[in-house]
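Enquirer: sequence unavailable; structure follows:
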């Protein structure tokens, strides 16, 4: 029987400080979709992994001791076990996430959270390299506008789409929340 783990990356209050990240966030419904997935995982007694970014940058909204570092309220009830705290982009760097997943027999990950072209992409790439079968949930992740090195402005939707395109097929399957929920063994 499939036992995919839901990975919830950096769903913290500081993500709402949009100007820090580049502004104009896409997927305003990402938190709602993450909430739906969390409820389905709990109902189906599937493993949930909460990842919290603890930045070493004193200007980061994710720095420890700042309110932005706190998990969003809707995630807190699901953070009943260990929270994987990281200071790098990938949830596997500086944590025992890989060992924990191996210990509980997980080989499939459903990845959600922030920011698509940063921690979500880095985690999915490394998970793929470690041999996990990955699904990145396109509408349960989000990105922000980005200014390229040549000064070109890319919208958050363009950044998001390109990041998911980098992952598609080589590192992960890309699915919507509805598609992931429909694929669970026990319907919600």
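Expert: Great, that's in hand. What you see is a predicted model; the values in this text were computed from it and never measured.
Enquirer: from now on I want contacts and neighbour counts done on CA atoms only, so please keep to that.
Expert: Noted.
Enquirer: burial count for residue 119?
Expert: 20 (other CA atoms under 10 Å).
Enquirer: once you drop chain neighbours, what's closest to it?
Expert: Among residues not flanking residue 119 along the chain, residue 89 sits closest, at 4.5 Å (CA to CA, 6 or more residues apart in numbering).
Enquirer: surely that neighbour meets residue 126?
Expert: No. With contacts counted by CA atoms under 8 Å, residue 89 stays clear of residue 126, the gap being 10.4 Å.
Enquirer: overlap of the contact sets of those two?
Expert: By CA atoms under 8 Å, 6 or more residues apart in numbering, residue 89 and residue 126 have no common neighbours.
Enquirer: take the one below as the second:
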């Protein structure tokens, strides 16, 4: 499919550590959906682009030396796949992501990953503002709570409602895999 790319955001071991610790979460199985979607995209020649979060403070979970920094298996880059490292919420800030997508004639994105209310939300809004058509398979996005402030489900649902229509089209992994050819 020409013009389309899969963008996998922040699927790093820190997410699995949070799930394993029992953190309130929506879509703890998102990794399987992401792996499936990535496989279908690769088979169809759709570029798979990876974005990883990095923190400079050695005590933070996304510092390169921290156990949470490494990609989860579902987000391991295959040879030749672009990997962008960000230090902000948006995958488009100071990364070269937009130039990479434009050079590849990508004008539509499937966005998956973590975390719904933060980096996925920010990246989606930026992508829309930059003119990309964005689709979100909601079952391939992780959402976590704001401890002591808001449970994961209402935060996730509110985020998706706010994105739907104005910034992205919501879908699911099965529908997108069928559309792409898998």
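Expert: Perfect, thanks for sending it. None of these values were measured; they are calculated from a predicted model.
Enquirer: just give the TM-score of the two.
Expert: After superposition, the two chains reach a TM-score (TM-score structural alignment, normalised by the length of the second structure) of 0.92; 181 aligned residues with a CA RMSD of 1.9 Å.
Enquirer: more neighbours: residue 89 and residue 126 of the first structure, which one.
Expert: Using other CA under 10 Å as the criterion, residue 89 of the first structure and residue 126 rank with residue 89 on top: 19 against 16.
Enquirer: what residues are up against the more buried one?
Expert: Counting by CA under 8 Å, 6+ apart, the residues that residue 89 of the first structure touches are 118, 119, 122, 123.
Enquirer: what residue of the second structure is the furthest out?
Expert: residue 148 (25.0 Å; CA atoms, centre = their mean).
Enquirer: picking up where we left off before, now the contacts of residue 89 of the first structure as CSV including distance to residue 169 of the first structure and secondary structure?
Expert: Listed next are those as CSV, based on distance: CA to CA, whole Å; DSSP: H, G, I helix; E, B strand; the rest coil:
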residue, distance to residue 169 of the first structure, secondary structure
118, 18, helix
119, 18, helix
122, 15, helix
123, 15, helix
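Enquirer: could you flag which of these are buried?
Expert: 119, 122, 123 (16 or more other CA atoms under 10 Å).
Enquirer: go through these and say which is closest to residue 64 of the first structure.
Expert: Using CA to CA, residue 119 is the member of these that lies nearest residue 64 of the first structure, at 17.5 Å.
Enquirer: what's the counterpart of that closest one in the second structure?
Expert: For residue 119 of the first structure, the equivalent position in the second structure is taken to be residue 119, counting by TM-score structural alignment.
Enquirer: residue 80 of the second structure versus that match, what's the distance?
Expert: To residue 80 of the second structure, residue 119 of the second structure is 24 Å away according to CA to CA, to the nearest Å.
Enquirer: closest to the centroid, which residue in the first structure?
Expert: residue 113 (2.8 Å).
Enquirer: what's the average distance of the helix or strand hosting that one to the second structure?
Expert: Assigned by DSSP states H and E, residue 113 of the first structure belongs to strand 108-114. For strand 108-114 of the first structure, the mean deviation from the second structure after alignment is 0.2 Å (mean CA distance after the TM-score superposition for the first structure).
Enquirer: who's in contact with that strand?
Expert: In contact with strand 108-114 of the first structure (CA under 8 Å, 6+ apart) are residues 3-11, 15, 30, 34, 120, 124, 132-137, 140-143.
Enquirer: can you tell me how far the residue farthest from the centre of the second structure sits from residue 24 of the second structure?
Expert: 11 Å.
Enquirer: would you mind pulling up the elements that the helix of greatest length in the first structure packs against?
Expert: Of all the segments of type helix in the first structure, defined by DSSP state H, the longest one is helix 30-43. For helix 30-43 of the first structure, the packing partners by 3 or more CA pairs under 8 Å, 6 or more residues apart in numbering; DSSP states H and E come out as strand 5-9, strand 48-53, strand 108-114, strand 133-142, helix 177-183.
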